[in-house]
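# I would like the atomic coordinates for the input below:
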Amino acid sequence: MKVTIITVCYNRKATIEKAIKSVLQQNYENIEYIVVDGNSTDGTKEIIESYQDRISQYISEPDSGMYDAINKGIKLATGDIIGLMHSDDEFYDSKTISRIVARFEFYTNTEGVYGNGVYVSNDAEERLIRNRIGGIFSLNKVKDGWLPLHPTVYLKKSVIDKYGLYSLNFKIASDTEFLLRYLYKYKIKMTYINVYIVKMRMGGMSTNTKRALEVLYEDYKIYKYHGLTAIQAVFLKKTIALRQYLVH
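Alright, predicted model coming up:
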């Protein structure tokens, strides 16, 4: 079973090497690794190119944002399963992909697998800031604002081919629309794996507090578009998120 992992980036010189290394250090051999760079100018491209002999496909060109870049990666993918490794993040350990594949092989009817993740401080100490335990999948939980942590979600390519790419109508919350479309609208079969999959750094695009209001607004539009009670769903989603932060 081939697994395609996609990393998209733009001017991520400080973190891109850790992301790349965490993919290359996986003990699962049948990995197709695709890196899509948005024509970085800060030295990111040079770091990527130093690993180019171990990267399956690499392109660097201007794009229309993160989700456009992800879509480019998906179109290039030839794996049976597709997942993301964001440029600010890294896998929790070297056995992550092996565990994900084992779950797909055991539950042959499942169309997607997700797990747990942690958020750490963006410094040398990497202090634990937030703990995201996925929990067993439930459609009722989705209606009440719960979604799996996006970078822990791995989907069969056949499912993505059927239900479509990321919408470019949203700048920073298209992953919410993508997950709602797959989980709520099309009700794909999801399986939870109770292991940590990803370590995310606070301060990346998805964790930048300066974007909080824009995320709230986009989430509201997305939940409303999918016919859910938008204000309630967004409120519950943020309540769930706040409970995951750790007090130090």
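# Only C-alpha atoms from now on, for both contacts and neighbour counts.
OK.
# right, and residue 134 touches residue 114 too?
Yes - A contact is recorded between residue 134 and residue 114 when judged using CA atoms under 8 Å, the distance being 7.3 Å.
# between these two, what contacts are shared?
Jointly contacting residue 134 and residue 114 under the rule CA atoms under 8 Å, 6 or more residues apart in numbering are 148, 149, 192.
# burial of residue 29, as a residue count?
Applying other CA atoms under 10 Å, we find 13 residues neighbouring residue 29.
# ditto for residue 117
Neighbours of residue 117 (other CA under 10 Å): 24.
# So residue 134 and residue 114 - more neighbours on which side?
Neighbours of residue 134 and residue 114, each counted by other CA under 10 Å, are more numerous for residue 114; the result is 27 against 20.
# tell me which residues in the strand or helix carrying that one are buried?
When elements are assigned from DSSP states H and E, residue 114 belongs to strand 112-120. Neighbour-count burial for strand 112-120, counted by 16 or more other CA atoms under 10 Å, picks out 112, 113, 114, 115, 116, 117, 118, 119, 120.
# Another sequence for comparison is provided below:
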Amino acid sequence: MNKYSLSIITINRNNAEGLKKTIESVASQSYKDFEFIIIDGGSTDGSQQIIIDHEKHISYWVSEKDKGIYNAMNKGISKATGDFILFLNSGDSLLEDEEILKKVVLNLQNKAVYYAPIYLENNNAIKELVEYPIMIEEKFAFTNTLCQQAVIYHLSVFDNNFFDENLKFISDWKMHFNLFKNKIAFIHFNVPFANYDVYGLTSKGETKYKAHKERLKTQFLDFPFYFFKYYGTNKRVFLRLLKMAFRIK
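Okay, the predicted model is just below:
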């Protein structure tokens, strides 16, 4: 089996236009020492034809019903053979620089989690650049999150360790915090390499609220020590967050 430096995993469901954009941004790269994996959730909007039309750029793809975002991502991990993994979901894209992957991959050396600034994209126009701290500290890891498209993982961090499929929206946050707690190094890149489609699932109004609620609930149930440590100093705020976490809606 061929061994690649990088595995790019794209998950998609009924976002043919976004999928085409993502594939084309990956295919335009001059650096080719990567595999491109597409996990499609049984789309019915023409996504499969988009995949077939670009099949020469794709190492592996499947289109079948899945159990959600993180089930699809775990399927991708199980097929990955690269030393590192980048999740670039349909609608997201690499920067319009055909050398950007080369610039990034040649700096990947350690068994670590690498992260970089990322551009938020709105209607195919750059909206803003999001910067992250040069050093990830405990408070940031618990109370904030890194856009997954800004993160490159060494494959070893997924040894017997997959995304929690019981969560619908914030399993990536949980993954990052657990990796931080387990002393996995987080290494900062100062050069962005990807655009994040702000029309993604957790960026929309109602789902954004549900994602926030899910994270608070997960923080309280799975990491109570840190929940009290960072939210418990102000009783009013603490009770408001706790109420939001368990509100039935």
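# Put one on top of the other, what's the TM-score?
Structural agreement between the overlaid chains, expressed as a TM-score with TM-score structural alignment, normalised by the length of the first structure, amounts to 0.84; 226 aligned residues with a CA RMSD of 2.0 Å.
# picking that back up, in the second structure, point out the residues matching the strand holding residue 114 of the first structure.
Under TM-score structural alignment, the match for strand 112-120 of the first structure in the second structure covers residues 113-121.
# okay, which residue is most central for the first structure?
residue 151 (2.3 Å; CA atoms, centre = their mean).
# Now which residue in the second structure aligns to it?
Aligned counterpart of residue 151 of the first structure in the second structure: residue 149 (TM-score structural alignment).
# My read is that its match contacts residue 91, right?
No - Residue 149 of the second structure lies out of contact with residue 91 (CA under 8 Å); the separation is 11.0 Å.
# Where in the second structure does stretch 25-43 of the first structure fall?
The alignment places stretch 25-43 of the first structure over residues 28-46 of the second structure (TM-score structural alignment).
# got the contact list for the matching stretch?
4-16, 47-48, 57-66, 72-73, 75-76, 79-82, 97-102.
# Show me what counts as buried in it.
By 16+ other CA under 10 Å, the buried positions in stretch 28-46 of the second structure come out as 29, 32, 34, 35, 36, 37, 38, 39, 40, 41, 42, 43.
# got it, and stretch 205-225 of the second structure?
Neighbour-count burial for stretch 205-225 of the second structure, with 16+ other CA under 10 Å as criterion, is recorded at 210, 211, 212, 213, 214, 215, 216, 217, 218, 219, 220, 223.
# follow-up on the earlier one: could you tell me which residues make contact with the match of residue 151 of the first structure?
Applying CA under 8 Å, 6+ apart, we find residue 149 of the second structure in contact with 86, 87, 88, 89, 92, 118, 194, 195, 196.
# Of those residues, which are reproduced in the first structure?
Among those, the ones whose aligned partners also stay in contact in the first structure (both residues aligned by TM-score structural alignment, their matches' CA atoms under 8 Å) are 86, 87, 88, 89, 194.
# Which position in the first structure pairs with the last one?
Meaning residue 194 of the second structure. Taking TM-score structural alignment as the criterion, the aligned counterpart of residue 194 of the second structure in the first structure is residue 198.
# and what of the fourth one?
Under the alignment (TM-score structural alignment), residue 89 of the second structure pairs with residue 86 in the first structure.
# rewinding a little: and the residue nearest to the centre of the first structure, which of the three is it?
In terms of secondary structure, residue 151 of the first structure is helix; the call rests on DSSP: H, G, I helix; E, B strand; the rest coil.
# How are the helices of the second structure distributed by residue range?
For the second structure, helices defined by DSSP state H occupy the ranges 16-27, 47-53, 69-79, 100-105, 138-143, 171-181, 205-222, 224-231, 235-246.
# Alright, calling it a day.
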